[in-house]
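Student: Predicted model follows, preceded by the sequence.
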Amino acid sequence: MCGRYTLAVSPAQLAARFGVAPLELQPRYNIAPTQPAPVVRASNGAREVALLRWGLIPSWANDAAIGARLINARSETVLEKPAFRTAFRRRRCLIPASGFYEWQQQTAGKQPFYFTPVDGDLMAFAGLWEQWRAPDGVLLESYTILTTAANEVVAPIHDRMPVILPPDLDALWLDPAADVARLHALCLTPPLVALRVYPVSKAVNQVRNDGEGLIQPVTL
């Protein structure tokens, strides 16, 4: 699964990677479920950056609390699950990220590791978004991150990882007319992105902690 990730990016980097208007974003080093974070989605034939809540809330849900359990969508079953199948066909998005964390069970407890592109570029996680209207009429938009089998870099630490799309597939992923079967096939292949990995402080375990220190290597 993917339960925490980072996004520290300049407006120019965001604009260049996703073809959107430059947007100033506060660096985030511990993005956690139920928090708002930026996604890139199609809107009236263009692309926009929108702040959505992490943890997809299906339109038919009785309570927003379900979103905390739907932070990830398994690619293998995404077209079967009622919570995700309509969004996969109609409401796909890209989730900008600088890196992500995974945990490995060790003798001293769970140890967090940080994964980030070798070239320092931004990543785009494949995501889905949804709209939910609360009983009081307030509209809440939320998203989930698609996951797949881990590639050779992530597998020694965890068996799952986010679906990471290369830039040349951004347009296809956001295209409302794209072939669903083709998109689904893309999600089932472990990403080939070149990642580096290293252990980091357990301070990342606490949601209240943020700051660049969280992604600094530690010695085990």
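Tutor: Cool, got the structure. Numbers count the residues shown, from 1 in each chain.

Student: rest of the way, CA atoms for contacts and neighbours
Tutor: OK.

Student: could you pull out the helices for this structure?
Tutor: For the chain, the helices defined by DSSP state H occupy 11-18, 85-90, 170-174, 180-187.

Student: how about CSV for those, with mean neighbour count and distance to Ala32 added?
Tutor: As requested, the helices of the chain are arranged in CSV below (neighbours: other C-alpha atoms under 10 Å; distance: least, C-alpha to C-alpha, whole Å):
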stretch, mean neighbour count, distance to Ala32
helix 11-18, 16, 20
helix 85-90, 19, 21
helix 170-174, 19, 24
helix 180-187, 15, 23
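
Student: Which one of the ones you listed lies nearest to Lys110?
Tutor: In this view, the helices of the chain are compared for proximity to Lys110 by C-alpha to C-alpha, and helix 180-187 is the closest at 27.7 Å.

Student: what's that closest one packed up against?
Tutor: The elements that helix 180-187 packs onto, with contact taken as 3 or more C-alpha pairs under 8 Å, 6 or more residues apart in numbering; DSSP states H and E, are strand 139-149.

Student: relative to helix 180-187, how tilted is the strand it packs on?
Tutor: With axes from the mean of the first three to the mean of the last three C-alpha atoms, to 10 degrees as the basis, strand 139-149 and helix 180-187 are set at 60 degrees to each other.

Student: try this one next to it:
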Amino acid sequence: MCSHYQGIRKREQIERYFRVRGQPVPPRLDMWPRYTGEFIRRPPEHDAGDEAVPEREIVLGRWGLVSALTRQANLAKAEKLSTFNARSETAATSYTFGNSWRKGQRCIIPAESIFEPDWRSGKAVPTAFRRADGAPLGIAGLWDRYRNTAGEWIDSYTMLTINADQDPLWSQYHRPGEEKRSVVILTDGAYDDWVNGAGDIRDYLRPYPSGRLIAEPVPR
């Protein structure tokens, strides 16, 4: 599970690694649930036949998915739920995430690092996880679009997670006795197929090689 990550400050990395034209730096790069962050998707208008529509676009959205199926009467409640992560095992049948899953509304969340607590000392030590090669992380997610109480359309997104009890790296983190989980970090070569909806979504829900990641304590 991830409830804190760092967005990408260097706009040239957005263009180089994700092949999208980087917009100005978003309001926040130190991301927590319900903040507005960046995600990358295949444009909803892509299948309209307009050649001007790019293969990928980067947009701003709410980190914490709200389903398009949410009724206005239930919107305030839905916006308070912890929907910044989606369990991959149950997302397909979830009311919140099922609409995005069925429609293949996949996205990539670009991140410089993600943070998890290290409890091995008996206290929670914030730890940053980054790619060892210095490239940004591309985290697999789902997105949806809902209408708020003012009648405005709001994009929102979530990160997909998998069980990590047996992972040599991620199993060392989180509270003792709790299930260990990690976000789904995509390999660079999977970006196109992921956003384009190619293949079974479950084929991508695999651990990222732990040897390609670095975990470092974060000074308070």
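Tutor: Good, I have the coordinates. Predicted, not measured: the structure shown is a model, and the values here were computed from it.

Student: rewinding a little: can you add distance to Glu24 of the first structure and give the helices of the first structure back as TSV?
Tutor: Compiled in TSV, the helices of the first structure are given as follows (distance: least, C-alpha to C-alpha, whole Å):
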stretch	distance to Glu24 of the first structure
helix 11-18	5
helix 85-90	28
helix 170-174	21
helix 180-187	30
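
Student: can you tell which of those is closest to Asp121 of the first structure?
Tutor: With C-alpha to C-alpha, the closest approach to Asp121 of the first structure among the helices of the first structure belongs to helix 11-18: 8.6 Å.

Student: same for that closest one, what does it pack against?
Tutor: Applying 3+ C-alpha pairs under 8 Å, 6+ apart, one finds that helix 11-18 of the first structure contacts no other helix or strand.

Student: whereabouts in the second structure does that helix align?
Tutor: On the basis of TM-score structural alignment, helix 11-18 of the first structure is assigned to residues 11-18 in the second structure.

Student: swap in stretch 111-128 of the first structure?
Tutor: When stretch 111-128 of the first structure is aligned against the second structure using TM-score structural alignment, it corresponds to residues 125-142.

Student: Can you list the buried residues in the matching stretch?
Tutor: Buried residues in stretch 125-142 of the second structure, counted by 16 or more other C-alpha atoms under 10 Å: 125, 127-131, 136-142.

Student: starting at the chain centroid, how far to that stretch?
Tutor: Computed by C-alpha atoms, centre = their mean, to the nearest Å, the chain-centroid distance of stretch 125-142 of the second structure equals 11 Å.

Student: From one end of that stretch to the other, what's the distance?
Tutor: 29 Å (C-alpha to C-alpha, to the nearest Å).

Student: go on, stretch 118-136 of the second structure?
Tutor: Taking C-alpha to C-alpha as the measure, stretch 118-136 of the second structure stretches 22 Å from start to finish.

Student: How about stretch 182-189 of the second structure?
Tutor: Termini of stretch 182-189 of the second structure sit 20 Å apart (C-alpha to C-alpha).

Student: Show me the strands in the second structure, by range?
Tutor: In the second structure, strands defined by DSSP state E lie at 5-6, 30-31, 36-41, 57-63, 85-87, 106-111, 113-118, 125-131, 137-147, 153-163, 181-183, 213-217, listed in chain order.

Student: Ser100 of the second structure: which of these is closest?
Tutor: Nearest to Ser100 of the second structure, of all the strands of the second structure, is strand 137-147, at 5.9 Å by C-alpha to C-alpha.

Student: I'd like to check the angle between the closest one and strand 106-111, please.
Tutor: Following the same axes, to 10 degrees, one obtains 120 degrees for the angle between strand 137-147 of the second structure and strand 106-111.

Student: Strand 137-147 of the second structure vs the first structure, mean deviation?
Tutor: Here the mean offset of strand 137-147 of the second structure against the first structure after fitting is 0.8 Å, by mean C-alpha distance after the TM-score superposition for the first structure.

Student: which helices and strands does that strand pack with?
Tutor: Using 3+ C-alpha pairs under 8 Å, 6+ apart as the contact criterion, the neighbours of strand 137-147 of the second structure among helices and strands are helix 95-103, strand 106-111, strand 153-163.

Student: Return the member of the buried residues of stretch 125-142 of the second structure nearest to Tyr204 of the second structure.
Tutor: After measuring these against Tyr204 of the second structure - C-alpha to C-alpha - the closest member comes out as Ala140, at 8.4 Å.

Student: so who does that closest one touch?
Tutor: Remark: with contacts taken as C-alpha atoms under 8 Å, 6 or more residues apart in numbering, Ala140 of the second structure is in contact with Arg106, Cys107, Ile108, Ile109, Met159, Leu160, Val183, Val184, Ile185, Leu186, Trp194.

Student: so the last one touches Gln105, yeah?
Tutor: No: taking contact to mean C-alpha atoms under 8 Å, the distance of 9.7 Å between Trp194 of the second structure and Gln105 leaves them out of contact.

Student: Make TSV from the buried residues of stretch 125-142 of the second structure and add distance to Pro43 of the second structure to it.
Tutor: As requested, these are arranged in TSV below (distance: C-alpha to C-alpha, whole Å):
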residue	distance to Pro43 of the second structure
Val125	39
Thr127	34
Ala128	31
Phe129	29
Arg130	28
Arg131	27
Pro136	22
Leu137	21
Gly138	18
Ile139	18
Ala140	16
Gly141	15
Leu142	13
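
Student: coming back round to it: who wins for proximity to Trp119 of the second structure among the helices and strands packed on strand 137-147 of the second structure?
Tutor: Trp119 of the second structure sits nearest to strand 153-163 of all those, at 17.9 Å, using C-alpha to C-alpha.

Student: Understood, closing this out.
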